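Trainee: The following block contains a protein sequence and its predicted model.
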Amino acid sequence: MLDLNILSEQTVDMPQTPYQARHFINGTFTDSADGRKSDRVSPSHGIVVSQAAVGSEAEAEAAINAARTAFDDGRWSGLSAKDRAAVLNKVADLIEQNEERLAVIETLESGKPISQSRGECGGAADLWRYAASLARTSHGDSHNTLGEDILGMVLKEPIGVVSIITPWNFPFWILSQKLPFALAAGCTCVVKPSEMTPSTTAMLGEMLQEAGLPAGVCNIVLGYGTPVGSLLSTHRDVDMVTFTGSTAVGKTITKSAGETLKKVALELGGKNPQVIFADAELDSAADAVTFGVYFNVGQCCNSSSRIIVHEDIAGDFIARVVALSRKVVFGNPMHPDTQVGAIVTADHQAKIDGYVKDAVDAGAELCLGGGILNVPGLGDQFYQPTIVRGVTPDMAIAREEVFGPVLTVLTFRDFDEAVALTNDSTYGLSAGVWSENVHTCLAFARKAQAGTVWTNTWMDGFPEVAFGGMKESGQGREIGRYGFEEFLEVKSLVMRIGRSRAPWVKTA
């Protein structure tokens, strides 16, 4: 057994019975017509934590029809922005009131630590409030210099019916990066959460109803990618699909949506580097790297799963990260001191382990970990904190998204090599740079092919600042004003004043 900080104790009360997650269609909670349900077994505790309705094409069709009708009759888009914002703000209040209830079920379904679930679920309220503010400040443009008899206007209108497909790793947060912004724009929605973490999305349906959202404006269909997700991305009555998940599925959605030329917004995978220059403040950088690779059990699209370290400090820096990694608290997600919990499924854990073993077989060196971690009383669906050095850019562990608590280390000699290694990836979600020289940081930020670049920090995020990737990390943006405008269509309006237009057809 590694000399690790493992915590088995539990301090948060467990629910007495599984949560019953149901569809929310046209303002009504309902089971599937065929009665099918799926059990979600907690990866950390091995108990059935929730039972969710399994949707079919019938439920998906009903939800899309409800959203289409609600959009076309204007019950939501026709409201003033003030009234829409009032509903969104009520939802934010209800999220905060239900933070603990949401966090407990999310921890048990996903395996993430309760402290991180609380931050995710409670913190999502701020996204809803910011979206509400955007609803009230949205505006178009006017052009009054086109001639004294012409007035031009650019209007921004809701795109229509939006399908929202969310993943299992941040089910409530990622939903809140999409849904309130779509609603703020005046769209109607159909939401499909991951079948592994359906419950917090179903709980949100209760809050939407209590906040007074009109029936049909937001519909929730539980179930699997086939058939529910497939229909949500191909149906002719859907105007836009926004998806967060794997790059492979994102490509499939893009192809499927192309048949009806839907708008598609994608937030996909990442292989995100932190680049540490020789003049970096190493203690701060080592702490940020440790946080970046172990947060949410490493199951995070923004995980800093590869670091690129100047060769002069590589040994010292790796030693610092290894020492910190031994102090990170792994174990029972239901204890507030736990920092790293369980892996979401046994199959995913096997995939993580495979990447590590293949790298070692190819000549990489294990500095720490590299195997399954058994937590007393909870079992072995946990993975050791793992650091692998001697990695070459061609190895799968350096190029593919491992999605676990595994850090790979590459080294560089000069600025140009650091940039080249950073950009030598099919992904372009985020990157980080550590240097006390502001010119180095700015030059790197300009050259890095990534949607977000952090300098001397990692994973600081704000509702005001757009998020999204380049290359195969996705298209479009979420949150911020740019994320809000993804859900708007631009319409030009040209008005002639009076009868000043000269006739085209000569009548005399």
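Mentor: All right, it came through fine. Numbers count the residues shown, from 1 in each chain.
Trainee: going forward, measure contacts between C-alpha atoms and count neighbours the same way
Mentor: Will do.
Trainee: where's the spatially closest residue to residue 360 that is not a sequence neighbour, which helix or strand?
Mentor: Residue nearest to residue 360 in three dimensions, not counting chain neighbours: residue 366, with 7.1 Å by CA to CA, 6 or more residues apart in numbering. In this structure, residue 366 sits in strand 365-368 according to DSSP states H and E.
Trainee: what about versus this one:
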Amino acid sequence: MAAPSTSTGHVIGGEHVEGAGERIDVVNPATEQVIASVPAGTPADVDAAVAAARAAFDGWAATPTGERAAAVRRISEGLAARRDEIAATVTAEMGSPISFSTHVHASVPVATSAGIAEVLETGFPWTEESGNSLIVREPIGVVAAITPWNYPLHQIVAKVAAALAAGCTIVLKPSEVAPLTAGIFAEVVAEAGVPAGVFNLVHGTGPVVGEALAAHPDVDMVSFTGSTRAGRRVSEVASATVKRVALELGGKSANIVLDDADLTKAVKLGVAGCFPNGGQSCNALSRMLVPESLCDEAVSLAVAAAAKYTVGDPTDESTRIGPMVSDVQRDRVVEYIGKGVEEGATLAAGGPERPEGLDTGYYVRPTVFSGVKPEMTIAREEIFGPVLSILSYSDEDEAVRIANDSEYGLAGAVFGSEERALAVARRMRTGQVAVNGGAFNPQAPFGGYKQSGNGREFGKFGLEEFLEIKSIQR
């Protein structure tokens, strides 16, 4: 396995800035050891980065579309060339199993950035005619990108590749919990020939660096991914300057299994959709809705599937669930498991106890609850861990009602005969639905309804988020 990167420091105006003063430790959640540190950025660092982005904006916005597309394409190629290093770094800083880090964390950003380049290469409509008006799409300006720890590179690329393609300049604040992958990305951007100041990186905490970016009068847009609570705060702070805010927030996604589904496949893929990345996914299929007549069989299948999710050392190729990202996150998940038991759900697999033989690391056992009622805490709140809630329903209408009875609406799934499954998918109030295990599409829009946020990422939909629309009457 490749060695993880320990690249640290801000990147401001094309210069590496190590920063002065306090630093933030990066902890390996499997070993509980400090593996690196990054500077705790300050409002002054934000001011410098925003000034660099503002100074670079006019030149980058005027760069021909073909050149911007080529730069994004080179970023995609650069990420592909460093796949193993990226995977090792993600595993070290946030605990994702190395197989998942390699095939998802390090590989999907290659596809999504290539997808953005393709949008430009195949002829994006920057202008159109409507009556006596010329309608023009222009870059919005300086973008603050604030990204989470659970998919540290994936979420950076989703924002930065699209913003660069649109002609915007960027200040990135990655999560201080898993910031090291951002350093690799900054190197790839520089090697791709992106001019100094177009991309800037400032490490630090949300209350200091994040809020300074959201409030900054020279930032034209904030693109944020994280918890719904933090998203509300970003919106509040940004509202003082009436800047655009795009939010990709939490989820409590439902997987509706219809009575004509292949039950074995539906449950197997449903568990797989709940447990990836240790369940630390905003689009995790954490609620499985099953017909009453099939519930006992579905629970048995889910328990058997969960038993195959080995918990352990994330550097081991056979591990399927690594540690939670931190002790705080581990304790949060364990508390939710206890809450499920307390409220009367049946613990079918797993539980709050530490996995056997793992005395060090922030580990949680993969857990399956049956007999879950829609009003229970574990059916309503985002747990962000390997915890599956199985609920029963009497008919299709009730299944849809339960699925939609949530403050969230990010993702979902339906299993059944295609015509019925598609009809149910259209009734779900959520931004993305997989039918019978439909594969991820890097050109399709991703984003949420309700308190899962607003705006979309990936493909032309992601590009459009970073554009203003002007009409010129003639």
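Mentor: That came through, no problem. Values in this document were obtained by computation on a predicted structure and should not be read as measured data.
Trainee: residues touching the residue nearest to residue 360 of the first structure, list them.
Mentor: 360, 386-389 (CA atoms under 8 Å, 6 or more residues apart in numbering).
Trainee: Kindly report the same for residue 274 of the first structure.
Mentor: Residue 274 of the first structure neighbours (CA under 8 Å, 6+ apart): 289, 304, 306-308, 431-434.
Trainee: residues in the second structure aligned with the strand holding residue 366 of the first structure?
Mentor: Strand 365-368 of the first structure corresponds to residues 346-349 of the second structure when matched by TM-score structural alignment.
Trainee: about what we covered before: which members of the contacts of residue 274 of the first structure are classed as buried?
Mentor: Among those, the ones that count as buried by 16 or more other CA atoms under 10 Å are 289, 304, 306-308, 431-434.
Trainee: and which of these is nearest residue 95 of the first structure?
Mentor: Set against residue 95 of the first structure, the nearest of those by CA to CA is residue 304 (29.3 Å).
Trainee: That closest one maps to what in the second structure?
Mentor: Matched by TM-score structural alignment, residue 304 of the first structure corresponds to residue 285 in the second structure.
Trainee: wouldn't that match be in contact with residue 266 here?
Mentor: No - with contact defined as CA atoms under 8 Å, residue 285 of the second structure does not reach residue 266; the gap is 11.6 Å.
Trainee: Break down the stretch 201-350 of the first structure into its strands, ranges please.
Mentor: 218-220, 240-244, 263-267, 273-276, 306-310, 329-331 (DSSP state E, counting those that start in this stretch).
Trainee: from the middle of its chain, how far away would the last one be?
Mentor: On the basis of CA atoms, centre = their mean, to the nearest Å, the separation between the geometric centre of strand 329-331 of the first structure and that of its chain is 24 Å.
Trainee: Relative to the second structure, what is the average displacement of it?
Mentor: Mean deviation of strand 329-331 of the first structure relative to the second structure after superposition (mean CA distance after the TM-score superposition for the first structure): 1.6 Å.
Trainee: tell me, that strand lands on which residues of the second structure?
Mentor: Against the second structure, strand 329-331 of the first structure falls on residues 310-312 (TM-score structural alignment).
Trainee: can you map out the helices along the stretch 51-200 of the first structure?
Mentor: 57-72, 81-97, 99-110, 114-137, 171-185, 199-211 (DSSP state H, counting those that start in this stretch).
Trainee: Just tell me which of the strands of the stretch 201-350 of the first structure ends up closest to residue 351 of the first structure.
Mentor: strand 306-310 (17.4 Å).
Trainee: Residues in contact with the closest one: which ones?
Mentor: Residues from elsewhere that reach strand 306-310 of the first structure (CA under 8 Å, 6+ apart): 271-278, 289, 317, 398, 407-414, 418, 421-422.
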